[in-house]
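Asker: Have a look at this prediction, sequence included:
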Amino acid sequence: MAQKPSIPKGTRDFGAVEMARRNYIFNTIREVYALYGFRQIETPAMENLSTLMGKYGEEGDKLLFKILNSGNFRGEVTAEEYAEKNSAQLAARFCEKGLRYDLTVPFARYVVQHRDELQMPFKRYQIQPVWRADRPQKGRYREFYQCDADVVGSDSLLNEVELMQIVDEVFSRFGIRVCIKINNRKILSGIAEIIGAADKIVDITVAIDKLDKIGLDKVNEELRAVGLSEEAVEKLQPIISLSGTNEQKLDTMRQVLAASETGLKGVDEVAFVLNALKASELRNELELDLTLARGLNYYTGCIFEVKALDVQIGSITGGGRYDNLTGIFGLPGLSGVGISFGADRIYDVLTQLDLYPAETNSGARILFINFGANEAAHCLRLAAAIRKAGISAEVYPDSVKMKKQMSYANAHKVPFVALVGESEMAEGKVALKNMETGEQQSLSIDEVIEHIK
């Protein structure tokens, strides 16, 4: 009995309609990136594990897909080492490469490796799949696409402002109402400093970042579990639950962080970005959220996250500044800031809200009905003329019953059907049928092109 075919959990096939929708997402994001002067690059699906490990924190490292070495990868491992059953140690011996976890670390590697070829600041965008050995669930996949834009070689906060404008423009084009959340890792460092837990900044940010997912009580449990005193946990409570306008929050944090130079610098950076964006009149809500932590170790300045307002789903865009990342690869002092659109989650939001343009779901704009060999040959010439005008066209390949050909047009949401029989061929006309209204008219090929356009 033949084995039933399947695909790995957390991955998906995409049919023609789904790919048309995905391409709508990719093309929209690509167009906006290009409007702001970003240039496209690509990096390999797999990287050396030495490039990936240690860049995402301990939790992130666990989610890396590792690739077994080719050949006799077991040859140098002793029986004693096998007996210890230390999976992490064995993986390090068996695997030198891994699938990329995100696009930012490979980009940092790219910048260092190609630094002599790049003009700084360098603005790049990248639209490629990434992989995470995560538990599949709604809105979370093991293979998914990211659509990143990054600027390296500039310390200016105008880059943060521009990236927020890009976020606003992309979601406005999609018709998705969002809240753009902003915070700063320096503020979080300042908070850790004033509660006497500066050495726990990573643990604190990882815990706070889970607030939306697990709630305040569980976050507090995690904070205690990593060694925070009860007094320190109590000091965090009013900060975590701070409310009011962005200006009120900034004023409060200036008072709370008065003794922290690092914290005050973070407040100033956020204030600059918020004030600059006021003049650009964003169409979406912009909120200072002090619980936003972005649980990745490499962020050092402003951090961003985008939430859809009309759908219950996780973050659909995120990013921030990561001054220290390229230093890990031997190029210290190069600042970077970037954002990443989660294309798969955006797909789910657009689907739930039914926001795809009608033309996204259609293939050809016009289908020529096949009445026989002579008519089909004539229609091939007409279709060629229509394609030269930039309109997608199909000629049905088989001379079968009209009902079957019309059903094909309906199934593929083709808006126009062309009927060209002997009389139309003799008159140099096309009987053009609008599949939505049912209206049919006799037109020349030039008139058909003008009508469809």
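Answerer: Happy to help now that I have it. Numbering: from 1, shown residues only.
Asker: Every contact and neighbour count from this point should use C-alpha atoms.
Answerer: Fine.
Asker: that's a helix at residue 447, yeah?
Answerer: Yes: assessed by DSSP: H, G, I helix; E, B strand; the rest coil, residue 447 belongs to a helix.
Asker: burial of it, as a residue count?
Answerer: 13 (other Cα atoms under 10 Å).
Asker: And it, how far from residue 331?
Answerer: Here residue 447 is placed at a distance of 61 Å from residue 331 (Cα to Cα, to the nearest Å).
Asker: I'd like to know which elements the strand or helix carrying residue 418 is packed against.
Answerer: Using DSSP states H and E, residue 418 sits within strand 416-419. The contact analysis (3 or more Cα pairs under 8 Å, 6 or more residues apart in numbering; DSSP states H and E) places strand 416-419 against strand 366-368, strand 430-434.
Asker: Put this next to the first one:
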Amino acid sequence: MKPSIPKGTRDFSPTEVANRTYIMNTIKTAFETFGFQPIETPSFENSSTLMGKYGEEGDRLIFKILNSGDFLVKADEKLLSNKESTKVISQISEKALRYDLTVPFARYVVQHQNEITFPFKRYQIQPVWRADRPQKGRFREFYQCDADVVGSKSLWQEVEFIQLYDTVFSQLGLQGTTIKINNRKILSGIAEVIGAQDKLIDFTVALDKLDKIGREGVIKEMLSKGITEDAIKKVAPLFSFKGSNLEKLDALQQMLAASEEGKSGVEELRFVINAIDQLGLTSASLEVDVTLARGLNYYTGAIFEVAAPKGVKMGSIGGGGRYDDLTGIFGMPDVSGVGISFGLDRIYLVLEELELFKSVNLPKPKVLFLNFDKTTDIAKMKAITVLRNRGVKSEMYPDLAGSNNQQKKQWKYATNREIQYVVSKVENDTYLLKNMENFEQLTCSLNEIIEKVK
């Protein structure tokens, strides 16, 4: 039977790894240019760290890890017989694969608070896992590239994150992305003025799906969650909100006149929009989107989501927002934070579709020693050791060529890997060196090889 890999995971070829590394290095360079420091956290966390932080939908997508050994020993037999899996999970699984990098980061901040200088600007590039239904651009294992600032309530952080998105997409040559922005205070204000405060999460989760299931689908979901028809009529203008960013904010200002929280959200957005208008963006555009909610429960202020250029069928390629008290769930209240994430895998697919990848050089030796004569193997390996110590990538073809066909195979290996220099003969400290690009061939010393290839 042919082996396979789990759905929603992938193998990566050398070229794909090189392309992914190019994207990650571009993002990493931008992170460090903006003053962020790297950290890493474990692939799995205690279940108590993750569960309950992403809403009901998110909790269902967390991969649980069964306890080691006989994991059913502590399980309640009645729960097992009744097949109450959600209740028995806590008895048979104490750990889970991380769902994102933000909650583990909050845990990190609380655990290391005495070692951190605030405001703390961190970036993190690591894989995460979600038990989602695999489809184009959606995987069960994928990398996130996150940047967060904790310990600052300044709205200049939101401005800088928009600039950071713009910087990365400009350097990747990705023109025409749209950075959508909203504010959870505005959504709370809307829920307040339509009399649906107690249904805020249901309201925002449904509203966030407008671009996926359409106006009728959103209305149907809101009704199913107990939001009244009268409340939905009041919110109907949001389904087709038009105009410039400032015109949208003016309309929201009027709509939310009776909500202090809503008006606060409008003013926060106005500050960010005005700052970006004055600073300018290179490759991206900024758009106020009042339907943007990003179903995660911990956002309290600005919300970001990045859409791929028009014409590319792809979900969001980045997102984030402000969370005023995420660390409070771990016993450290009143620490404001804001962060964004780049969707590496989706960005890869977009660059591939738009043919924006630069030509990448795969790792390969600069000099290849062919293996036609085993009596010179030691001499070749000594030469290779010297070359490597001088920073020249070198290797010897491992298998001895006993026939003309085997010799041709070694030459073909050099051609297929696009190795520039080939040593085919070693004799009395001299080397027969061939340049595979111009086919020039000469006999030279090892020092002359070093000078030539460098």
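Answerer: That came in fine, so what should we check first? This structure is a prediction, so every number in the text was calculated from the model and none was measured.
Asker: ok so, going back, can you put the helices and strands packed on strand 416-419 of structure 1 in CSV and add distance to residue 219 of structure 1 and mean neighbour count?
Answerer: Shown next, in CSV, are these (distance: least, Cα to Cα, whole Å; neighbours: other Cα atoms under 10 Å):
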stretch, distance to residue 219 of structure 1, mean neighbour count
strand 366-368, 57, 26
strand 430-434, 59, 21
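Asker: Between those strands, which one is closest to residue 150 of structure 1.
Answerer: Nearest to residue 150 of structure 1 among those is strand 366-368 (40.6 Å), distances taken as Cα to Cα.
Asker: now the helix or strand following the closest one against strand 430-434, angle please.
Answerer: Moving toward the C-terminus from strand 366-368 of structure 1, the next helix or strand (DSSP H and E) is helix 373-388. Interaxial angle, helix 373-388 of structure 1 versus strand 430-434 (axes from the mean of the first three to the mean of the last three Cα atoms, to 10 degrees): 70 degrees.
Asker: with structure 2 superposed, average distance for helix 373-388 of structure 1?
Answerer: For helix 373-388 of structure 1, the mean deviation from structure 2 after alignment is 5.8 Å (mean Cα distance after the TM-score superposition for structure 1).
Asker: Residue 288 of structure 1 versus residue 201 of structure 1, what's the distance?
Answerer: According to Cα to Cα, residue 201 of structure 1 and residue 288 of structure 1 sit 19 Å apart.
Asker: got a list of what residue 293 of structure 1 touches?
Answerer: By Cα atoms under 8 Å, 6 or more residues apart in numbering, the contact list for residue 293 of structure 1 reads 183-185, 188, 205-206, 208-209, 303.
Asker: how much does the strand holding residue 418 of structure 1 stray from structure 2?
Answerer: Taken over the aligned residues, the distance from strand 416-419 of structure 1 to structure 2 averages 3.3 Å (mean Cα distance after the TM-score superposition for structure 1).
Asker: Could you point out the helix or strand that follows that strand?
Answerer: Going down the chain from strand 416-419 of structure 1, the next helix or strand is helix 422-427, by DSSP H and E.
Asker: In structure 1, what residue corresponds to residue 39 of structure 2?
Answerer: With TM-score structural alignment as the criterion, residue 39 of structure 2 lines up with residue 41 in structure 1.
Asker: Tally up the residues packed near that match, please.
Answerer: Counted with other Cα under 10 Å, residues neighbouring residue 41 of structure 1 total 12.
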